[in-house]
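A.B. asks: Generate a structure from the sequence data that follows.
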Amino acid sequence: MSLAASSPGAQGKSGRPFPFPVELLGLLGLGLLWWLLTLPAVTGNPFLEQFSPGAALPALTRLLAEGTLWEHLLVSLKRVMVGLGLAFVIGAPLGLLVGSSRLLERATEPAFQLLRMISPLSWMPLAVMVLGVGDAPIYLLLALAGLWPILFAAAGGVKNLNASWLDLGRSLSATRGEMFWHITLPGILGSLLQGVRLAIGTLWILLVPCEMLGVRAGLGYFILDTRDRLAYPELMATVVLIGLLGYLLDAAARWLVGRFQGNT
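C.D. replies: Down below sits the predicted model:
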């Protein structure tokens, strides 16, 4: 449930909802702040006008209409999906194991917490030396970034399973496979999806610096390209697009989590 829907500010004094989405107020305020911070009369710097909404939004419309950004956008989305898939394939089973064994959890927690605190970007030079320039090191760095939210979410979900569900399964002589598919997996799915949502946000934030590893496509690469061409309205347009896409990805993940939790 969103804060706007649950808070008194989302309704008028009569209890009826406002006739417009209150979420728009925040976006309008952000747009106004953006405009003010690039206004020469406010900043005294005419150069910043190239990053203004009046310059960036037409550039974004043009780049999308020309198809210039579509290739970079699709390449970036592919990298995020591959990185997320690798993180899930590794993190979910490992999290299930850790959450199922108190001894294994105690043995691995210090090492996992230490590794989690190392920025994936710290591994960038080593990844390039081992895997070379291209998509492979990007996949590795994104997978490392998404691994920990998924692993800890899976482990936490197993630890917080309702004990009565497990007792019921044992009383019915359920096999290990039946316990997993009918009790454990449905019981941890909400936590696991929350971990996936956190992983998506982490991967999307990390994507741009990862795409500055010498690849020839992607939104991060395009930002460097616009900088080198001094095409600052296009640079700001790409930044806006990254924000919009990140918002949509998170909204899709929130919808998925809410849909599952609403059915449980």
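
A.B. asks: Going by C-alpha atoms from here, please, whenever you check contacts or count neighbours.
C.D. replies: OK.

A.B. asks: Geometric centre of this protein: which residue is closest?
C.D. replies: residue 201 (1.6 Å; C-alpha atoms, centre = their mean).

A.B. asks: separation between that one and residue 33?
C.D. replies: 24 Å (C-alpha to C-alpha, to the nearest Å).

A.B. asks: What segments of the chain are helices?
C.D. replies: Using DSSP state H, the helices assigned to the chain run over residues 3-6, 23-37, 40-43, 53-66, 68-100, 102-116, 124-131, 135-159, 163-171, 176-179, 185-210, 219-228, 232-262.

A.B. asks: quick one: contacts of the second one?
C.D. replies: For helix 23-37, the surrounding residues in contact (C-alpha atoms under 8 Å, 6 or more residues apart in numbering) are 4, 42, 43, 52, 53.

A.B. asks: One more, so I can put them side by side:
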Amino acid sequence: MNIQEYYKHSALTALNGSVMSLFPILLFLIYALSSNYSFPILLVFIPFLLYSFVCYQSYLIYHRWYEKASPSLSCGSTIQSEKHLIIHFAAAPALKMYLFDGNGSRVGEIKEKYEWKLRWILPYFLDALFRGEYFIYDREKVVAQIKLQKRYIDVFIVGNDGEEKKITLSQKSKGIYQYGTSAYKVKKKAFLSDILILNEKNQSIAGLQKGWMPAKLDPIFPNPNTPILTVSEKSSPEEKLIVLALLTKEFLYKDH
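C.D. replies: Here you go, the predicted structure:
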């Protein structure tokens, strides 16, 4: 998948939502006409009409981005080889995060282990009862599994030899996690959606920004509010996966 295909899929999803939200109006209208229903019909229609309108506007936006996007040919990059990862989200019960490189090619993905259809209609407080397990894909290969718990984040890193290494991030306080002698702080900037991830020395190992798109990426990513994750060149491959695990917890239910 490249970014243009992502915009096309998102546009069609929004259009389907707009059309499907009109079906309850049609069914209720048929019922009201056949039974002389006296309740003000417009009051019943308003929520469905508003939702249909919002979905259709989303369709127009995504379709415009689809027409403007011009991704380059993939150069075989991976999430480990890229310093900058461009993040997009897809509809999911809790989370589906796509990771693109600067050419507009999808190099990785974070998605749930369990995507049961029933979860789509569950409210947050019920869906949160399900065990939060996620896979990190580098291209098509699973490189880590994440298990989210109330006070812990378990990261199982899959090595090239297939063996797993378990890293347990213990949450000491809000936004502060510890693993052995290492510590990680998730810092959100006030009034902004920017996120900084700092180590125990208060040094930045990664940062996520929105509303800042380099000029050279404008033809590829027309949405100026696209989140960009930048990882320090000094960060190890293990730390990069820890960063993605921390962001997984931060972005739960981003597009439920």
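
A.B. asks: For the two chains, what TM-score is obtained?
C.D. replies: Here the TM-score for the pair of chains, by TM-score structural alignment, normalised by the length of the second structure, is 0.25; 107 aligned residues with a C-alpha RMSD of 5.9 Å.

A.B. asks: picking up where we left off before, most tightly surrounded among the helices of the first structure?
C.D. replies: For the helices of the first structure, the largest average neighbour count (mean count of other C-alpha atoms under 10 Å) is found in helix 135-159, namely a mean of 25.

A.B. asks: got the angle for that one vs helix 68-100?
C.D. replies: Angle of helix 135-159 of the first structure versus helix 68-100, following axes from the mean of the first three to the mean of the last three C-alpha atoms, to 10 degrees, is 40 degrees.

A.B. asks: Show me what whichever strand or helix holds residue 244 of the second structure is packed up against.
C.D. replies: For residue 244 of the second structure, the element it lies in under DSSP states H and E is helix 237-250. In terms of contacts (3 or more C-alpha pairs under 8 Å, 6 or more residues apart in numbering; DSSP states H and E), helix 237-250 of the second structure is packed against strand 141-148, strand 152-158.

A.B. asks: Distance to residue 170 of the second structure added to those strands, as a markdown table?
C.D. replies: Converted to a markdown table, these look like this (distance: least, C-alpha to C-alpha, whole Å):
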| stretch | distance to residue 170 of the second structure |
| --- | --- |
| strand 141-148 | 11 |
| strand 152-158 | 5 |
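
A.B. asks: re earlier: ok, which pair from the contacts of helix 23-37 of the first structure is furthest apart?
C.D. replies: For these, the farthest-apart pair by C-alpha to C-alpha is 4 and 43; their separation is 33.4 Å.

A.B. asks: re earlier: got a list of what the residue nearest to the centre of the first structure touches?
C.D. replies: 246, 250.

A.B. asks: how close does it get to residue 151 of the first structure?
C.D. replies: 15 Å.

A.B. asks: Same question for residue 116 of the first structure.
C.D. replies: 11 Å.

A.B. asks: swap in residue 234 of the first structure?
C.D. replies: 38 Å.

A.B. asks: just residue 31 of the first structure next, same as before
C.D. replies: In terms of C-alpha to C-alpha, residue 31 of the first structure sits 37 Å off from residue 151 of the first structure.

A.B. asks: what do you get for residue 204 of the first structure?
C.D. replies: Taking C-alpha to C-alpha, one finds residue 204 of the first structure at 18 Å from residue 151 of the first structure.

A.B. asks: Please apply the same query to residue 187 of the first structure.
C.D. replies: Counting by C-alpha to C-alpha, the gap from residue 187 of the first structure to residue 151 of the first structure is 16 Å.

A.B. asks: ok, the contacts of helix 23-37 of the first structure vs residue 102 of the first structure, which is closest?
C.D. replies: residue 4 (39.8 Å).

A.B. asks: Give the buried residues for the helix or strand that contains residue 125 of the second structure.
C.D. replies: For residue 125 of the second structure, the element it lies in under DSSP H and E is helix 124-127. Counting neighbours by 16 or more other C-alpha atoms under 10 Å, one finds that the buried residues in helix 124-127 of the second structure are residue 127.

A.B. asks: Following the chain onward from that helix, which element is next?
C.D. replies: strand 132-138.

A.B. asks: Report the inter-axis angle for that next one versus strand 141-148.
C.D. replies: Going by the same axes, to 10 degrees, strand 132-138 of the second structure makes 160 degrees with strand 141-148.

A.B. asks: For strand 132-138 of the second structure, which helices and strands make contact with it?
C.D. replies: By 3+ C-alpha pairs under 8 Å, 6+ apart, strand 132-138 of the second structure packs against strand 106-112, strand 141-148.

A.B. asks: if we look at the last one, which residues are touching it?
C.D. replies: If I follow you right, that is strand 141-148 of the second structure. 131-137, 153-159, 241, 245, 249.

A.B. asks: host element of residue 58 of the second structure?
C.D. replies: helix 41-68.

A.B. asks: Now do that helix: which elements does it pack against?
C.D. replies: Counting by 3+ C-alpha pairs under 8 Å, 6+ apart, helix 41-68 of the second structure packs on helix 3-20, helix 23-35.
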